[in-house]
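Colleague: mind looking at a prediction? Sequence and model below.
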Amino acid sequence: MTDVHVLGIRHHGPGSAHSVAEALATVRPDLVLVEGPPELDQVLPLLSDPEMAPPVAGLIYAVEQPRLASFYPLASFSPEWVAIRWALSTGTEVRAIDLPAAHGFAMAAALAEAPSSENDGDTSGEDAVPEVRLQQPYRPDAIATLAEAAGYSDAERWWEDAIEHRNAGPVDQFATIAEAIAEIRAVDNRASDHPDVIENNLREAAMRRLLRAAIREGHGRIVVVCGAYHAPALVPTNFPPAAADNKLLAGLPKAKVAVTWVPWTSDRLSLRSGYGAGVTAPGWYQHLFAHWTAQESYGDVATTWLVRVARTLRRENLDASTASVVEASRMAGALAAVRGRPSPGLAELDDAAQAVLCDGSPLPLELVHRELTIGLELGNVPESAPTVPLAADLTAAQRRLRLKPSALEEVLTIDLRKPNQLARSVLLHRLALLGVDWGVPSETGRTMGTFKEAWTLCWEPELAVALVEASRYGTTVASAAATYVSERAQVATSLAELSDLLARCLLADLPDGIRGVVSVLADRTALQHDVPPLLETIAPLARTCRYGNVREVDVTEVRRILDTTVVRTCVGLPIACAGLDDEAAAAMRRAIDSAQHGLSLLPELPLDDWHGALAAVAGSDRIHGSVAGRATRLLLDAGLVDGDEVAARLSRRLSIATPAPAAAAWLDGLLSGDAVLLIHDRRILQIVDDWVAGVHDDVFDDVLPLLRRTFSLFSPPERREIGEQVSRGSEPGQAASPMMLDLTGAGPAIRTMARYLGWEADA
């Protein structure tokens, strides 16, 4: 006769974990069954490896569709972790029981491919496989119902009071929980065809089938560790006929899956994922479990927690004396008594810490919450854990370059002149190409030059899935990135996309990829006759040429394509800018600005043709005002037209003969970006002021939004200065020019500066 003990637990509950440990020590089973897909059986022994350090997660993914993946997180205070480790340490057999992930993934894939229409046919046949829609995990809020019955509005607090801070015997406690959950399940009025109910029925049928098989094997004592909601369904005396379960599971599709362990983080334990039902304070639960395992009193738990809080505050140069810790501990106890709690919980400790240690401010407590309540731990898995070759290559590269993954976000500044740091940059850029965003480029200030980069690094557990997905491109980071680039170049739909891909190849040091993209880009550029795409290509090509020398990459062919693109753009620009409507003109203006920015990156590049094309655009009356005005501004910035010429063009464009909307568009093109012209040339400001004052009432409402947009781009100090100048008034023709400067009066200052600069100056 097999004795089956079902331990209904709360996932990631330290009290549940402690009770499971006590129950296992009491029952001494010869088989332990833990809730989880049976595919995990092959990697469960790895949890006894000395290099395995929680938090970790079982990762199961579909081999042909790696995006179909599930994580099953475990922390040191997870009841499943405690049960598995106990079994492995005592030589007891341990297995996982649940619906195989192979079925779940196959059903999810079938659902994704199914037509969106509902009830396309009759599925009422007796042998029909139920329609399973695994869109959300089945998580009925039975605990919330128990909490409400006990007079609690917060299910988490009820569980902490009734279960985590408990003194009842472990086996009896689990029996009581199962009995209470059974009553809740009895009043569940959801229809049998509800998607969540279907999923739950499948899972519990699979669990029972595996449990029946274990009983038939003749084990004397079996312990089942599962979520509390499932406990009543796994008590053998409550089993439905085996035929009913077998019928429910018959004909389910299957997918080929793979399984491994991956590092997890404390932060991710606070989210809902897989079987990790999401706890709000993993760091606090870790603290609780460690003290309960050491059999210390709860008073010690509260005091030592406040000691850790004080240490955290001191590291941030905040006062937190020993006397304050004692006072906070007393306050936490008093708060628990006032609130009718058996002992201080995290809420009482937080309130006491904020009042006593943080002087009532919630801001220091936010730091405590991040570092202690949540925690910054990142688990570790042994090298013997199954992995794809790409992940193994990344691990080797991390070790070689001394780039250790961390769950804590940190900024890494890289000096590209140093070989080891250049290799770090290359690795991060290659991973970014593959969609493994371990590092994200960031800015660190104005001191960054072309030889420096800054990255924000943070290792997220989901990156393990991204590595599996990227492994189809190659077995090493370099080969996978090169293959990805080659495939992406062939399907790129625009020159801008190809140019951006080329720039990323350069940063990732992929010579083969660069050659492949350059070849495709040369062909596509030769066939491209539209000017805007050519304009958008200039900036990425210019960046590639500029930064190529820093990374010691030959960019000769890229420079040739850039030169050709610039020439073709200059030839076609005036014609391409003619006859544009407002939307097309806005797009053309953005493209011209992009090209101008790219050309400015290469001071050695001859710009005569470019400036000639801009002059043709600026001088034509057939071109949209927004584009012509912008061309005029670029010529002014380049020193090819002076203030007098700009004032003359502005007067002509803002004359009565020009429709007000067209005049406003030209003005927007001229002034967009900054207010330097209006502030430092009073003639232009006066012309604009007179024009605005003279706009007829019937068109003013049409012009106002464009003017508002133009001036809204100026900074508040610039707008204030313009307003003050207009309010003071100015004489037409009064402009800031060298003729207004008193050079005689400035003579002494000029001579002094000349001496400071080491220039020869006549006395």
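Modeller: Cool, got the structure.

Colleague: going forward, measure contacts and count neighbours with C-alpha atoms only.
Modeller: OK.

Colleague: this protein: strands as residue ranges?
Modeller: Ranges of strands within the chain are 3-9, 31-35, 56-62, 69-74, 93-97, 221-227, 257-263, 410-415, 439-441, 452-457, based on DSSP state E.

Colleague: for residue 142, which of those strands is the nearest?
Modeller: Set against residue 142 and scored by Cα to Cα, these come closest in strand 221-227, at 11.0 Å.

Colleague: output the contacting helices and strands for the closest one.
Modeller: Contacts defined by 3 or more Cα pairs under 8 Å, 6 or more residues apart in numbering; DSSP states H and E place strand 221-227 against strand 3-9, helix 14-27, strand 31-35, helix 79-90.

Colleague: identify all contacting residues around the third one.
Modeller: Read that as strand 31-35. 80, 83-84, 87, 92-98, 219, 221-227 (Cα atoms under 8 Å, 6 or more residues apart in numbering).

Colleague: derive a ChimeraX selection command for the buried subset of these.
Modeller: Buried residues among those (16 or more other Cα atoms under 10 Å), as a ChimeraX selection:
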select :80,83,84,87,94,95,96,97,98,221,222,223,224,225,226,227
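
Colleague: re earlier: how about the strands of the chain, which one is nearest residue 493?
Modeller: strand 439-441 (25.4 Å).

Colleague: so what touches that closest one?
Modeller: Strand 439-441 is contacted from outside by 428, 432, 453-458, using Cα under 8 Å, 6+ apart.

Colleague: just flag the most distant two among these.
Modeller: Based on Cα to Cα, the longest span within those runs between 453 and 458 and measures 16.3 Å.

Colleague: tell me who's in contact with residue 15.
Modeller: Contacts of residue 15 (Cα under 8 Å, 6+ apart): 163-166, 289.

Colleague: now, which of those residues sits nearest residue 60?
Modeller: Checking these against residue 60 with Cα to Cα, the nearest one is residue 289 at 27.9 Å.

Colleague: and the closest one, how far is that from residue 76?
Modeller: 8 Å (Cα to Cα, to the nearest Å).

Colleague: same question for residue 26.
Modeller: As defined by Cα to Cα, residue 26 lies at a distance of 21 Å from residue 76.

Colleague: then this one, side by side with the first:
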Amino acid sequence: MPVTFIGVRHHSPACARLVASVIDDLRPAWVLVEGPADVNGRIGELLLGHELPVALFSSYRDDTRRVASWAPFCDYSPEWAALTHGAEVGSALRFIDLPAWHPAFEGRSNRYADAELRYADVMERLCRAFEVDNVDALWDHLVEIAPAEGLFDRLATYFDLVRGEAAAGESDTAREAYMASWVAAAAAAAGDGHVVVVTGGFHRPALVRAHAGLSVGAHAGLSVGDAQADGPGASGAGAGEDGAGAVGEQPIWPDIPEMPEGAIGGSFLVPYSFRRLDAFDGYQSGMPSPGYYQELWESGAGGAARHLVEAVAERLRKKRQPVSTADLIAARATAEGLATVRGHHRPGRTDVLDGLASALVKEAIDVPLPWARRGTLEAGSHPVVVEMVAALSGHRVGRLHPDTPAPPLVHNLDAELERAGLDGAARLELDLTRAADRDRSRVLHRVRLLGVPGFHRDSGPATGLDPALRERWTLRPGPERLTAVIEAGAYGATLTDACAAVLAERAAAAGRDVDALALVLFDAALSGTADVSDRTLADIEAAVGAAPELGPLGRMLAVVLTMWRHDGLFGTARSSTLATVIAAAVRRILWLAEGVRGDEAPADPGRIGALAACRDGLRHAGRALGLDRA
């Protein structure tokens, strides 16, 4: 049962090539990949034929927490190479990591955030030893633009150094124990067939040690040369999806954790974009400039360097920035000189960027160059530098295969938009006194509250006291809409349910901020969500009952009371939700006012307005709401 462990850096072209090469040579019975085990029954969806990048989006929601997690794939992701090449040689494929909602991922929105970044002291020592600015430059120097020979051993050494002897945190330990149990199951059942395990490099040393301890005499931690010595044909190609066949038995897989009772969630593929994949835009993968690495994947280091210069020049010229031929010649010469000094086989990303910056930025730079450190672009970055970073990011946006399953919200939203005539590009003016326009407005507001791009309200009523009776909207459908709707599917299966869940989340997050709470209540009115769930109503009542200041509480009460008394436009007249808010606000205002002493506090318009709103609440709603005026 030979097992080959390949530690990778996520979204690394060099690692992707290595994974593809090993799988093509060994033709393993099983290919095990770091990824959510709860979607193993749907791995086929990943292989439908999408235009990359795409991501596996997982959501989870219960009474105490909400999780949204992405596992992105692009052409040069090692995990994608493992899945596609494994499928081509007939290997059975399995994800072996805990589900995205599991507490082990608490605080991480991206499954493939580089684990070694949490051990910055090791990375700092390595960067000092190799005299580079940061881990990205170190990685390019050691891996991406270095010769391919000996890469497997180089990676193993690198990740052994990163991991060191330090104990991993609780979350990594839990994940590694779970992944090791999948490796043990596959190895036990594979017979003479190979098993290839592809995970983040940080986890590789722990998995190798675990496998060596579980399987005495097994080929744990083999190098590529050791694995190939056993014979790439020994695995028996074509093991099939169930992993059974001539190579061994069906594995007894570990149990997959199930969501707690009452929790809502699921996983679906979404289109992704290079911009969302870019570390300079906040993505946690640790690999910046996806447009550059795509070119590195397709054309090699020399082609990527040429493309980088051309992309920057083209972008700057479109922005009417002067970029002469002499500037480009100077940039290329500087990049080649830097590559030589830095010991690079060919100019790498930072060599070319430094060369371009020296040739194109004529003024002093007040903010450090972004590729000299890690993280997002800082405010005040030179405009030319900003355009350079954008050019390297690339504009690619993925597209899902038409047969890709989608959450129910996608189909419900499409139907609602088509039914209301809102599914195309348009500029609309809606008269809110007309029932048909009011219905269309409610649909648009529900979509707006879900954060779906392409639906912008240009004008309309801003509060319940606003006399505006017309709305103007601009509708611009775009490729990013599908991604947003799939992700919003975490809130509910229908537009109405999802909108109510978003409002409930906002109400809970508002806490004692009654101004924020007033906006939630007005958005509920605009979207036709007049009455909310008992849980949300309790949260709202508690927030109003704990409001610390009279002024904001009075402003909210004035708006809510007007909507409760008069509003036939949005359907909130005599709303039970607003009735609860009014009663709670009146009691809280009287309680806060009792603590105000005239000799200690001067006259204040906010306090006076609050007492006036309290008076009106008692006068117009007291009897209906059971408030005792006396």
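Modeller: Sure thing, it's come through. Source: prediction; values computed, not measured.

Colleague: can you calculate the TM-score here?
Modeller: Superposed pair, TM-score by TM-score structural alignment, normalised by the length of structure 2: 0.64. Supporting alignment: 513 aligned residues with a Cα RMSD of 5.5 Å.

Colleague: coming back round to it: more neighbours: which of residue 26 and residue 76 of structure 1?
Modeller: Higher neighbour count among residue 26 of structure 1 and residue 76: residue 76, with 20 against 11, using other Cα atoms under 10 Å.

Colleague: surely the more buried one touches residue 55?
Modeller: Yes. Here residue 76 of structure 1 lies in contact with residue 55, judged by Cα atoms under 8 Å, at a distance of 6.8 Å.

Colleague: and for residue 151 of structure 1, the neighbour number?
Modeller: Neighbour count for residue 151 of structure 1, taken as other Cα under 10 Å: 11.

Colleague: er, residue 188 of structure 2 I mean
Modeller: 17.

Colleague: now residue 569 of structure 2
Modeller: Per other Cα under 10 Å, the neighbour tally for residue 569 of structure 2 reads 16.

Colleague: separation between it and residue 62 of structure 2?
Modeller: Where residue 62 of structure 2 is concerned, residue 569 of structure 2 sits at a distance of 34 Å (Cα to Cα).

Colleague: with adjacent residues omitted, what lies nearest to the most centrally placed residue in structure 1?
Modeller: Relative to the mean C-alpha position of structure 1, the nearest C-alpha, by Cα atoms, centre = their mean, is the one of residue 437, at 8.3 Å. Among residues not flanking residue 437 of structure 1 along the chain, residue 431 sits closest, at 6.5 Å (Cα to Cα, 6 or more residues apart in numbering).

Colleague: what about that neighbour, how many residues nearby?
Modeller: By other Cα under 10 Å, neighbour count at residue 431 of structure 1 equals 23.

Colleague: surely it meets residue 477?
Modeller: Yes. Between residue 431 of structure 1 and residue 477 there is a contact under Cα under 8 Å: 7.1 Å.

Colleague: now do the contacts for residue 242 of structure 1.
Modeller: Residues near residue 242 of structure 1 by Cα under 8 Å, 6+ apart: residue 209.

Colleague: residue 49 of structure 1: which of the helices and strands packed on strand 221-227 of structure 1 is closest?
Modeller: helix 79-90 (10.1 Å).

Colleague: the closest one vs structure 2, mean deviation?
Modeller: Compared with structure 2 after fitting, helix 79-90 of structure 1 deviates on average by 2.0 Å (mean Cα distance after the TM-score superposition for structure 1).

Colleague: which strands and helices lie in contact with that helix?
Modeller: Packing partners of helix 79-90 of structure 1 (3+ Cα pairs under 8 Å, 6+ apart): helix 14-27, strand 31-35, strand 93-97, strand 221-227.

Colleague: now these as a markdown table including distance to residue 174 of structure 1?
Modeller: Putting these into a markdown table (distance: least, Cα to Cα, whole Å) gives the following:
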| stretch | distance to residue 174 of structure 1 |
| --- | --- |
| helix 14-27 | 9 |
| strand 31-35 | 15 |
| strand 93-97 | 19 |
| strand 221-227 | 10 |
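
Colleague: of all the ones you listed, which lies closest to residue 509 of structure 1?
Modeller: Ranking these by proximity to residue 509 of structure 1 (Cα to Cα) places strand 93-97 first, at 45.2 Å.

Colleague: show residues contacting that closest one.
Modeller: Around strand 93-97 of structure 1, the neighbours that count as contacts under Cα under 8 Å, 6+ apart are 30-41, 44, 84, 87-88, 206-207, 210-211.

Colleague: how about a cut-off of 10 Å?
Modeller: 29-42, 44-45, 80, 83-88, 203-204, 206-211, 214, 222-226 (Cα atoms under 10 Å, 6 or more residues apart in numbering).

Colleague: tell me what angle that strand forms with strand 31-35.
Modeller: Here the directions of strand 93-97 of structure 1 and strand 31-35 differ by 30 degrees (axes from the mean of the first three to the mean of the last three Cα atoms, to 10 degrees).

Colleague: what about strand 93-97 of structure 1, distance to the chain center?
Modeller: Strand 93-97 of structure 1 sits 35 Å away from the centroid of its parent chain (Cα atoms, centre = their mean, to the nearest Å).

Colleague: and stretch 132-139 of structure 2, by the same measure?
Modeller: On Cα atoms, centre = their mean, the centre of stretch 132-139 of structure 2 falls 24 Å from the chain's centre.

Colleague: same check, this time on stretch 565-583 of structure 2
Modeller: Centroid displacement of stretch 565-583 of structure 2 relative to its chain, using Cα atoms, centre = their mean, is 38 Å.

Colleague: now it: buried residues?
Modeller: 565, 567, 569-583.

Colleague: tell me who's in contact with residue 482 of structure 2.
Modeller: Counted by Cα under 10 Å, 6+ apart, residue 482 of structure 2 has contacts 270-271, 399-400, 406, 410, 452-453, 488.
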